[in-house]
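Colleague: give me coordinates for this.
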Amino acid sequence: MAAVTDRINGLARRIPTGVVWAGATIPFVWLVWAAATNQLGADPVKAIELKLGLWGLQFLLASLCITPLRRLGLNLLRFRRALGVMAFFYIAMHFLAWVVLDMGLRWDEILRDLYKRPYIILGMVGLLAMLPLAVTSTNPAIRRLGPARWRRLHRLAYVAAMAGAAHFVILVKGWPAEPLLYAGAVAAVLLVRVRLPRPLRA
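Modeller: Modelled structure (predicted):
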C-alpha cells in the first residue's frame, strides 16, 4: 500500500497545477459549444443550470477530499486551490445562469421565486459561503490572515457543501437516487474529515 501511495504522490508532483486548471475549464467550454450548437435538448437553459450546479458540487467535493486523502498518505494538496476556485466558478455561473438566462434579470420574479422555492435560498447560502473562500485563495491573502485564521475561515466550505447538497435534494422532485448520493457523499466526506487523525508533523 505504501508503495502505491508513494507512486501516486510521485506522479502528482510531476503534474503541473496548470493541467488541473486547464482540465477544469473543459466542461465549461463544452457547455458553451453544446449550447451554441443546440445540443442541450428541449430546455437548454435548465440543462445549463443543472450541469453548472453539478460540476460546481463535484469540484467542491473533490477539494474537500484532499485533506482526508492526505491523512491517508496521498498528498494532493497542491491541487486543492484549483479545485476550490473552480468549484466557486461553476457555482457562480450556475447562479448567473438562473438570474440572467432563466429569470431574465426580472427582479420581481426573482424575489417571488425565492419566496416560493426555499431551495434557491439554500443555494445562495452555499454561494455566499464560498465567496470569502475564493477571495482569500491567494498567497498574499493567506499571509495576511495567517495560517490558523485562514483554516478557520475555510471551514465555510463545509457550509457550502451541505447547502449545495440540500439545494440539489430539494430541487429534484420525487427523491431520485442521484441527489441523495451526492448528499451521502458530502456527509461521508465531512464525517471523515472530522474523525480521521491529523498527520504527525515532522
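Colleague: use CA for all of it now, contacts and neighbours both
Modeller: OK.
Colleague: what helix or strand does the spatially most central residue of the chain sit in?
Modeller: The centroid of the chain falls nearest to Leu60 when counting by C-alpha atoms, centre = their mean (2.4 Å). According to DSSP states H and E, Leu60 maps onto helix 44-71.
Colleague: buried set for that helix?
Modeller: Using 16 or more other C-alpha atoms under 10 Å as the test for burial, helix 44-71 gives 45-69.
Colleague: could you also give me the structure for this second sequence? I'd like to compare it with the first:
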Amino acid sequence: MTFFSNMMNKRRFWPHLAAWLPGLWLVWAWQSGNLGINPIQAATQFSGRTALTILAFSLACTPLNTLFGWRFVLPWRRPLGLYAFVWATVHLLFFVWVDYGLDWAALHLDVGSKPYVWVGALAMIVLVALALTSHRWWMVRLGRRWKALHRLVYPAALLVLVHYFWVVKGNFLGLSGDVGRPLGYTAVIVLLLVLRVSAVRRKIAHLRGRGLRLWRGITRRNDTLHRVS
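Modeller: So this is what the prediction gives:
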C-alpha cells in the first residue's frame, strides 16, 4: 500500500509514469501485432532504447538541479536508476529467452560473431551491482565506497552507447550506418556528464546566483516604481 501511495504522491508519480508507459505500449504493440515483420527484434531494440532513455533521465536529475535549482527532481534519481535496470533486464530477457529460447549452445556459437553482446553484458554487470546496492542499508555499510561504486554509472552509460552503436551496425568514426539515434543519445549523455564535472557545476551555480540576484534587483525596482506611480 505504501509503494502505491508513494507512486501517486504528487511529483513522485512522474518517474513511475515515465517507466510504466513504455511497458504498457510494448504489451499493446506485442499483443496487437504492431511491431512490424520482426516483432522480437523490434521489442528487443525498444526495451534497450527505453533502458537507455530512463538511464539518461536518471543522470539528468543532478544537472537539472544545478542549472535551474529544481531540487524536487533529486529524489527521482534512485527510482529512475532502478527502472533503467529493470528495462535493461527486459532487454536481456528478450534477447536470451524470447529470441534464443534459452538455447545456450546456439547463443554461445552466435555471440562470438557479435562483440556488442560482450559490451552490453559488461554494462549489465555494472547495472546489477548498482541496483543491488541501491538500498540505504548498503549506503551506510559501504560509506564513502558507496559513492565511488555508484559513479560507475557513468562508464556504464558509455558502454551502453558503444553497445548501441554496434547493434545498429553503425561506424562511429566514419558516421556510416544507422547512427542518428545513437549520436543523439551520445550528445545528451556526454552533455550530462560534462554538467556533472565539479568545476562546471560551480561555474553554473555562480552564474545562476548572479542571475537570481539581478532578477530580484529588477523585480524590487519595478515594485518600487509601481508604488511610486
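Colleague: TM-score for this pair?
Modeller: After superposition, the two chains reach a TM-score of 0.85 (TM-score structural alignment, normalised by the length of structure 1), with 186 aligned residues with a C-alpha RMSD of 1.9 Å.
Colleague: rewinding a little: how far does the helix holding Leu60 of structure 1 sit from the chain's center?
Modeller: For helix 44-71 of structure 1, the separation from the chain centroid amounts to 4 Å (computed by C-alpha atoms, centre = their mean, to the nearest Å).
Colleague: show me what contacts the alignment partner in structure 2 of the residue nearest to the centre of structure 1?
Modeller: Aligned counterpart of Leu60 of structure 1 in structure 2: Leu55 (TM-score structural alignment). By C-alpha atoms under 8 Å, 6 or more residues apart in numbering, the contact list for Leu55 of structure 2 reads Leu80, Gly81, Ala84, Ala157.
Colleague: may I ask you to confirm that the third one is in contact with Ala51?
Modeller: Yes - contact between Ala84 of structure 2 and Ala51 holds when scored by C-alpha atoms under 8 Å: they sit 4.6 Å apart.
Colleague: all helices for structure 2, in order.
Modeller: Using DSSP state H, the helices of structure 2 run over 2-7, 13-32, 39-68, 77-93, 104-111, 115-132, 136-142, 144-150, 153-167, 180-195, 198-228.
Colleague: re the thing from before, run the angle between the helix holding Leu60 of structure 1 and helix 118-135 for me.
Modeller: Between helix 44-71 of structure 1 and helix 118-135, the angle comes out at 50 degrees (axes from the mean of the first three to the mean of the last three C-alpha atoms, to 10 degrees).
Colleague: how much does helix 44-71 of structure 1 deviate in direction from helix 156-171?
Modeller: 140 degrees.
Colleague: quick one: average offset of helix 44-71 of structure 1 versus structure 2, please.
Modeller: Superposing on structure 2 places helix 44-71 of structure 1 at an average distance of 0.8 Å from its equivalents, by mean C-alpha distance after the TM-score superposition for structure 1.
Colleague: so how far is Arg143 of structure 1 from Thr17 of structure 1?
Modeller: Computed with C-alpha to C-alpha, to the nearest Å, the distance linking Thr17 of structure 1 and Arg143 of structure 1 is 21 Å.
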